[in-house]
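Novice: quick one: sequence plus predicted model below, questions after.
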Amino acid sequence: MKTFNYERVASPEAAVAAGGRFIAGGTNLLDLMKLGVETPERLVDISRLDLNTIEEKDGGFLVGALVPNSDLAADPRVIANYPVLSRALLAGASGQLRNKATTGGNLLQRTRCYFFYDTHAACNKRVPGSGCDALGGFNRIHAILGASEQCIATHPGDMPVAMRALDAAVVTLRPDGDRRRIPLADFYRLPGDTPHIETVLESGELITHIALPALPPGARQLYRKVRDRASYAFALVSVAGVIAVENGTITHAALAFGGLAHQPWRDPAVEAALIGQPPIEAAFDAAATALLKDARGHGDNDFKIPLARRVLIAALRDLTGEPA
């Protein structure tokens, strides 16, 4: 690990003025620093800031960026109003990591692509312009949607997939003192020619809160994750769903996917194939077809295309079936 300067700050305003890389739980950043993948010159410790509350606001909730994942998953209000979020959090990492990892940091996890972690491999995300060894290498966990010839890495998170289905927004503080609210739909960037730029955050911009809106009354929620082992494994395919059915017709559908793309993936065409339709297999099949119309495997990950279809259809059956 290379040497770096360290500063602990007492306020969000001091954090954005400090001009360094923010660290709170450090569950991803410290690993990357040990491997030489990340080499920040300055760490700004924000872990003591007063950003660890969950408040009701505008019919929804405002979650502080420093709320630990374990606390968010266990909060009775989250369990009651956003069970998909609680389930997604509990499906991620281990209990020890969830105790340390923060809500804001979870949004900024970096890919677990083998070649990104291997500093001897070519990786445009780690070293822009160096190439992408995943394209011709072992790419079983890699993207089938939204990738480019520069990068086929996937986003590793569970929580952000649920938040994408919930239409969450990210609240930030800029170094100039301005605040902005970024819908999660606009927060992540696809790789294109600049896979090293992963979000729309500006230099020095600090996530302070995540806003969760109210949901349609009676909507059912589900998080389903397919992985290689039962715990402490990243998703091959995951789906977060919020579905409302009234009088035999789907009136609301929000579906986000993990393990398929560079970001939590949500395609309006998938939901359009469901809304206004009865909850029957034909509608489910149409949604799966819409999801995968542009899917492209790269050899080792070809299996994700039929797997994603099966996972989505199974999730829709559960979301629209009779309550247990």
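Specialist: Yep, that arrived. Residues are numbered from 1 along each chain as shown.
Novice: only C-alpha atoms from now on, for both contacts and neighbour counts.
Specialist: Noted.
Novice: pull out the buried positions in the longest helix along the chain.
Specialist: Scanning the chain for the helix with the most residues, using DSSP state H, yields helix 304-320. Buried positions in helix 304-320, judged by neighbour count with 16 or more other Cα atoms under 10 Å: 304, 305, 308, 309, 311, 312, 313, 315, 316, 318, 319, 320.
Novice: got another, please set it beside the one above:
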Amino acid sequence: MASVSVVIDNYNYGRFLGQAVESVLDQDFKGEVECIVVDDGSTDESRRVLASFGGRVRAVLQANQGQAMAFNNGFAAATGEFVGLLDADDYWRPTKLSRVIPLFEDAGVGVVEHFLQDVDARGADLPQYFPLWPPSYSLDDFLDRRVELGATSGLVFRKTVLDQVLPIPKGMSYYFDDLLVVKSLLLSRLVNLPERLGLRRLHDSNLCAAGRQYGSPRNLELDMRMRDLFNSEIDPLLARRNLRRTDRYLAEEELEYMRRRILLHMLRGERGRAFNEWLGMLRKHGGRRLGLFRCATCLAALVSPGLYLRAYDAYRGRRLLKPASSDS
């Protein structure tokens, strides 16, 4: 029977941590499940919560080093054939592992992802739409920007694949889960399981909403640095294999940077620089459908960054998406 290690990263989420751990311990999976919690120097009640589970949980206690190092240290401690990731403010349904692990019977599968149902701080479902996932993703899908990935707590890796794509760069606070997946696509396939096997909690302390992630110059600058770091990790790996991202991918990536720079200038009160960036977007990309659409939507940012962020949050959840069925 297969063995699974579940790595939970935690920093000051003591109020949620117990539910995350219980959701791992309550899995109906018949194989061995190892629950590893890496506490990243919490100053709240987290370590008391951990202690309450006794020997049922393997605790890795460290000084504060950031989420990337917390996961790296958790992965180093993992002994299972498969490794699942779980953020401390999220939790799983009892059937998660029993639904996911059989998909690894295909030796070419290195990663499985599934849907996460968004919930509020109390665990009540939030209105949500889900991607129209194909059955699987390959490296070619990434190179042509056809990959739409879920969140951290919906990922499970084959350990032999994960070991080859580590470590996560120290200080990488965004996109590290995407980085692990894309590196894994160089070695294997990803299977998509369109079932809501976990719950992602949206609350005042996380950055899932665009209004938080992009609503301040500091967060926007951090986001762009993390995108730069992601690309600096991936590009040399592609070059060594004589691979490159398609022109479509590169154009859409440039539009993402331009969109962020327009918003950043507006948040700083640099309206002239924002308008010049928008003109550059129009001249370079306005001849393509997506480019023209981006130019049109970024006009809202030139009028009001807050208006743009509210519109973006609504749009992001609905483009090319469908409602989840009640039994998924």
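Specialist: Received, thanks. All values derive from a computational prediction rather than experimental measurement.
Novice: what would you report as the TM-score here?
Specialist: The TM-score (TM-score structural alignment, normalised by the length of the first structure) is 0.32; 173 aligned residues with a Cα RMSD of 6.6 Å.
Novice: thinking again about what came up before, and the two most separated of the buried residues of helix 304-320 of the first structure?
Specialist: Taking Cα to Cα, the two most distant members of those are 304 and 320; they sit 23.9 Å apart.
Novice: what are the ranges of the strands in the second structure?
Specialist: Listed in chain order, the strands found in the second structure under DSSP state E are 3-10, 32-40, 58-62, 82-87, 91-92, 109-119, 129-131, 136-137, 155-158, 189-201, 321-323.
Novice: closest one to residue 297 of the second structure among those?
Specialist: Ranking the strands of the second structure by proximity to residue 297 of the second structure (Cα to Cα) places strand 321-323 first, at 18.9 Å.
Novice: packing partners for the closest one?
Specialist: In terms of contact count using 3 or more Cα pairs under 8 Å, 6 or more residues apart in numbering; DSSP states H and E, strand 321-323 of the second structure is assigned the packing partners strand 129-131.
Novice: buried sites along the strand it packs on?
Specialist: Applying 16+ other Cα under 10 Å to strand 129-131 of the second structure flags 129, 130, 131 as buried.
Novice: the second one contacts residue 115, correct?
Specialist: This points to residue 130 of the second structure. Yes. The criterion here is Cα atoms under 8 Å, and residue 130 of the second structure meets it with residue 115 at 7.5 Å.
Novice: what comes up buried for stretch 260-271 of the second structure?
Specialist: If you call a residue buried by 16+ other Cα under 10 Å, then stretch 260-271 of the second structure has these buried ones: 260, 261, 262, 263, 264, 265, 266, 267, 271.
Novice: can you list contacts of it?
Specialist: By Cα atoms under 8 Å, 6 or more residues apart in numbering, the surrounding residues in contact with stretch 260-271 of the second structure are 214-217, 220-221, 224, 273-275, 277-278, 298, 301-302, 305.
Novice: could you pull out the buried residues of the longest helix seen in the second structure?
Specialist: Taking DSSP H as the criterion, the second structure has its longest helix at helix 217-240. Within helix 217-240 of the second structure, the residues scored as buried using 16+ other Cα under 10 Å are 217, 220, 222, 223, 224, 226, 227, 229, 230.
Novice: can I get the residues you listed in a markdown table including distance to residue 97 of the second structure?
Specialist: Formatted as a markdown table, the entries for those read as follows, by distance: Cα to Cα, whole Å:
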| residue | distance to residue 97 of the second structure |
| --- | --- |
| 217 | 40 |
| 220 | 35 |
| 222 | 34 |
| 223 | 32 |
| 224 | 34 |
| 226 | 31 |
| 227 | 31 |
| 229 | 32 |
| 230 | 29 |
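Novice: which of those lies closest to residue 109 of the second structure?
Specialist: Closest to residue 109 of the second structure out of these is residue 230 (22.8 Å), distances taken as Cα to Cα.
Novice: do you know how far the nearest residue to the closest one once chain neighbours are set aside is from residue 278 of the second structure?
Specialist: Here the nearest residue to residue 230 of the second structure in space, its sequence neighbours aside, is residue 179; by Cα to Cα, 6 or more residues apart in numbering that works out to 6.4 Å. In this structure, residue 179 of the second structure lies at 29 Å from residue 278 of the second structure, with Cα to Cα, to the nearest Å as the measure.
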